[in-house]
Every structure is written in C-alpha cells, then in structure tokens.
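# Predicted model follows, preceded by the sequence.
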Amino acid sequence: MTITFITGANKGLGFETARRLIGLGHTVVIGARDAGRGQAAADELGARFVRIDVADDASVAAAAADVAAHEGRVDVLINNAGIIGRRAPAEELTGDDAIEVFQTNVVGIIRVTNAFLPLLRRSERPAIVNVSSGTGSFTLTHDPDRVESKVIGPLYTSSKSAVTMLTMQYAKALPGIRVNAADPGYTATDLNGHSGTQTVTEGTDAIVTLATEDADAGTGRFIDRFGPMPW
C-alpha cells in the first residue's frame, strides 16, 4: 500500500492527480487550505482530508502530526500547492507581491518537506514530487517556438525556476529519497483561466509518472509528459 500526501489537492492538477493515484491503488491523503473544499474533494474521491496551509508553519506542523497519527508514514509527497499571485504589469509589482508568491510556491515546499521528512523516512521507497513549470526553464523561455517564451509573469515564473533548483538541491542533500520535479505543461486550470491547451489529465501525466515509477528510476530530474525537460 502506497501512502501519498498531496498539497493543494481540492481542485485542478492536485485533484486529478489524487483521482488517478487512487485508481492505481494508492492511499491518498488530500491536503488543502480550505477545509470545506478539501473535505468535499476527499469525499468525492474516497480519500481522507487533512487541512494544510503551506504558507503557515503551525498548519504544516499540525498536518504532519495528523498524518503521523493516522497513516504513520508517507511514501510519496507531492508538493502541488501553488499560486499565480496578483495579476499586474511588471512595473507595478511590489515586494509584498513577491513575498506572497514565493511564500507559497517556494517556501511552502521547504516548509512541507521539512515537516514530512520523518514520515518519508519511515517508507521503504520514499519519493518527493515537486510541481514546477516549463515557464521557469531558462531554455524554453528563450525559445520563440515554445509557448513558455510568450508568458510574462515575473513572480510566478521565477518562483518555478526556484522550485526546480530546490528540487535538484534536495535530490543531492537527501540520499535515499527520490526528489524530482514535474512540468504539467500548458494545462487548462484555474491558474490560467482554463486557457491551457492540455486537459487536466494530460497535465498530470508527469506527476503520476514520478509518483509511481520504480525506486531506481532516478533522482534530481525535471520531466514533462514527454520526457526530460531542459533547464
């Protein structure tokens, strides 16, 4: 039995990832900031809900304690929670705007990973999957043939560059735990007003791959649904 904890799992990519992994036999714990929406999602999927606000130390610690008391371990941690932040021209962005985005998208991963490491270390084949983005790839954002090069969003894109590097550093620093990053691609979700060209199922292909692959598949990788991604 594989026990998987997913942050930001009440809708979009997180919800679809949970649905697919449950179908593959995982015991999934739904993590979400909004208790009502999180519980509704868990009820719909047949999962257990644990409230977690990845931007709050006390909330993350309480969530880890809850999982420790009920499941006892975590085999796969999926850091999916993320926000776009305030939509404004670059010249109007403020330090507070940056703090809000990085607090969830980057610091949230650090906070959750730190709190859940004891639970992961109880697993025989622990894995961490961080949901990053091709919009954080230096290579893709310089390629005029890629949609990523058309995106202008300084805070979100730079936060996702940080997520990918954070993934690589954790992969080096945490031997025995597979730590990889997934790019969902341009997927129709609330984050982009459902303008994405991929379905939410296609958008979760890389996440599901990293969550279900063999223990010797490798660590410190960045992939999308088609394979390895450029940095």
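Thanks, I have it. This structure is a prediction, so every number in the text was calculated from the model and none was measured.
# Going by C-alpha atoms from here, please, whenever you check contacts or count neighbours.
Fine.
# List the contacts of stretch 133-141.
With Cα atoms under 8 Å, 6 or more residues apart in numbering as the test, stretch 133-141 has contacts from 146, 148-151, 157-162, 164, 182-185, 229-231.
# swap the cut-off to 10 Å and go again
Identification of contacts with stretch 133-141 by Cα atoms under 10 Å, 6 or more residues apart in numbering yields 146-154, 156-165, 181-186, 222-224, 229-231.
# list the buried ones in that stretch?
Buried positions in stretch 133-141, judged by neighbour count with 16 or more other Cα atoms under 10 Å: 133-138, 140-141.
# Let's have these in CSV, adding distance to residue 8 and secondary structure.
CSV is the format used below for the buried residues of stretch 133-141 (distance: Cα to Cα, whole Å; DSSP: H, G, I helix; E, B strand; the rest coil):
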residue, distance to residue 8, secondary structure
133, 16, coil
134, 19, helix
135, 20, helix
136, 20, helix
137, 23, coil
138, 26, coil
140, 26, helix
141, 26, helix
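# and which of those is nearest to residue 48?
Nearest to residue 48, judged by Cα to Cα, of the buried residues of stretch 133-141 is residue 133 at 27.6 Å.
# and the gap between that closest one and residue 121?
Applying Cα to Cα, to the nearest Å, the value for residue 133 to residue 121 is 27 Å.
# what's the answer for residue 137, then?
30 Å.
# Repeat that for residue 47.
Residue 47 is 23 Å from residue 121, by Cα to Cα.
# Put this next to the first one:
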Amino acid sequence: MTKILITGANKGLGYEAARQLIAAGHTVWIGSRDAERGQRAAAELGTRAVQLDVTDDASVAAAVETLTAAGGLDVLVNNAGIQAEMAADGTVLGAADLTADMMRETFDTNVFGTVRVLHAFLPLLERSAAPVVVNVSSGLASLAWATDPGNHAHGYPGVAYPASKTAVNMLTIQYAKAYPGIRINSVEPGYTKTALNGHHGHQTVEEGAEIIVRMAQLGPDGPTGGYFDRSGELPW
C-alpha cells in the first residue's frame, strides 16, 4: 500500500487530494502547520495526521521521524503555500505595492519550505520502490503564459506568488535531474475555489485536485521533470 504525505492538507486542495487518494486505497498522512486542525481533518477522512510547518526545521525533522517510525514514505506532495499579495476580497497587490517583506514571506513558505521538506524527506523517499514527488505549482508560474497577452496569466498583476511558483518549477527540473530514480513533477491545479484566493476560483476542489491525485499515483515509468495540468504538459 502506497504511503503518501501531503503538506498543507487540513483544507482546500490538499484535503481533497487526500480524500481522493484515500478512496483509491492509499495510506495518506495529513501534514498541517496547526496540529489540532490536522487532527480534525484526519479524523474526518479516517486517516493520520502529522504536525508539519514547512517554515520550521524542527517541525519538519520531527515529521520525518514520525513517518520513518510508521514505515516510511512513497509519495510526497508539496502542497503547502500562501498567496500573501491577494486580499480576502480577491484584490491583488501589483508591482507598485510589492515589498521585500512580502516577497520574503511568500518565498519562505512556497520556495524555502519546499526545499526544506524535500531535503528532509528525500532520504526516506529513496528507500521506496517507486518514489514520487508532486510539487503544486500554478499556471501563473509559466513564463510563456505570463508573456502572452492572450493568456489569462498575462493579466495577473501580482509578483511574489507567480515568482515563487516559477522558482518551484525550477526546483522540479533540477531535483528531477539530480534524482532520476524519483518521479518529480510540477502540477497546475487551475484557478480553484480555496482559502488561498478567498474562494474566488472558478473550479471546484474536486476538479483542482484531479491532477495532483493523478501525478501522485505515477509508476516508475511515468514522466519526471515536467509541468502538467489536467489537459497535459504545460510550457515553462
């Protein structure tokens, strides 16, 4: 039975991906910064929770110990993320309002947090017979889309969030080259109604989680070092 850890899984896309993967017969760990919320989500789903704050070394190290003691890990889904430049009403702060603090806060979770978790869990993943990493990115990370006036990503005014997800895409490429035995890919769930965007997305969480769930179940012959949405491979 495949053992899966999803960070930031007490709500939204992470929660729904966990629900679908549990339904498919996998063992899923709910990673949550807030231990109580994680336990509550796990109880609802009938699974396990582990306290995991991607911005905290000690928290991540403790999560590694917990999963090691419980039998290891086959799939890591780096889902935890923030969109600090978007207000609750859906308003997005643009380049004129960007501050170094906003960029630092965003990168601390979305980029440094992803690296922190990867660095800590890769030794455990390498013990798996079919290890997989899914990095939850965004269509806003595509430089091709951002520079195409005809694409929806072109109209997004924010800087910190898309820049952080573009960095995540580069992490995907470089880690996939460094670890050819692990299937490592970025995914674009689409504009989904979640707390990340104040529930202004046009997709349901069921639709958004589909690509996460699909890529989490890749076999050893699956693609690696790619960037995908539900329709296929995306341009970087």
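Looks like it arrived, so ask away. Predicted model only: the values in this text are computed from it and were never measured.
# After superposition, what's the TM-score here?
Once superposed, the chains reach a TM-score of 0.96 (TM-score structural alignment, normalised by the length of structure 1), with 230 aligned residues with a Cα RMSD of 1.1 Å.
# Of residue 47 and residue 121 of structure 1, give the one with the bigger neighbour count.
Set residue 47 of structure 1 next to residue 121 and count neighbours by other Cα atoms under 10 Å: residue 47 wins out with 19 against 16.
# aligned partner of the more buried one in structure 2?
For residue 47 of structure 1, the aligned residue in structure 2 is residue 47 (criterion: TM-score structural alignment).
# got the contact list for its match?
Residue 47 of structure 2 makes contact with 18-19, 22, 27-30, 39, 41 under the criterion Cα under 10 Å, 6+ apart.
# So for structure 1, which residue is the most central one in space?
Nearest residue to the geometric centre of structure 1 (Cα atoms, centre = their mean): residue 80, 2.1 Å.
# gap between the helix or strand where residue 30 of structure 1 lies and the chain center?
Assigned by DSSP states H and E, residue 30 of structure 1 belongs to strand 27-32. What separates the centre of strand 27-32 of structure 1 from the centre of its chain is 13 Å, taken as Cα atoms, centre = their mean, to the nearest Å.
# and it, what does it pack onto?
Counting by 3 or more Cα pairs under 10 Å, 6 or more residues apart in numbering; DSSP states H and E, the packing neighbours recorded for strand 27-32 of structure 1 are strand 3-6, helix 12-23, helix 35-45, strand 48-51, helix 57-70, strand 76-79.
# so how far does the first one sit from its counterpart in structure 2?
The reference is to strand 3-6 of structure 1. Strand 3-6 of structure 1, aligned to structure 2 and superposed, deviates on average by 0.2 Å (mean Cα distance after the TM-score superposition for structure 1).
# Over which residues of structure 2 does that strand lie when aligned?
Residues 3-6 of structure 2 are matched to strand 3-6 of structure 1 when aligned by TM-score structural alignment.
# Now do that stretch: everything it contacts.
Against stretch 3-6 of structure 2 from outside (Cα under 10 Å, 6+ apart): 13-15, 17-18, 21-22, 26-32, 48-50, 52, 63, 67, 70-80, 128, 131-134, 216-217.
# Excluding covalently adjacent residues, which one is nearest to residue 90 of structure 1?
Among residues not flanking residue 90 of structure 1 along the chain, residue 154 sits closest, at 6.9 Å (Cα to Cα, 6 or more residues apart in numbering).
# show me what contacts residue 101 of structure 1?
Shown in contact with residue 101 of structure 1 (Cα under 10 Å, 6+ apart): 55, 82-86, 107-108, 155-156, 158-159.
# If I follow the layout properly, residue 26 of structure 2 ends up in contact with residue 48?
No. Applying Cα atoms under 10 Å, one finds residue 26 of structure 2 not in contact with residue 48, separated by 11.8 Å.
# about what we covered before: mind checking which of the contacts of residue 101 of structure 1 are buried?
Burial by neighbour count, 16+ other Cα under 10 Å: within those this picks out 55, 82-86, 107-108, 155-156, 158-159.
# residue farthest from the centroid of structure 2?
Centroid-distance maximum for structure 2: residue 96 at 27.9 Å, with Cα atoms, centre = their mean.
# mind checking what it lines up with in structure 1?
Aligned partner of residue 96 of structure 2 by TM-score structural alignment: residue 91.
# now do residue 179 of structure 2
Aligned by TM-score structural alignment, residue 179 of structure 2 pairs with residue 174 of structure 1.
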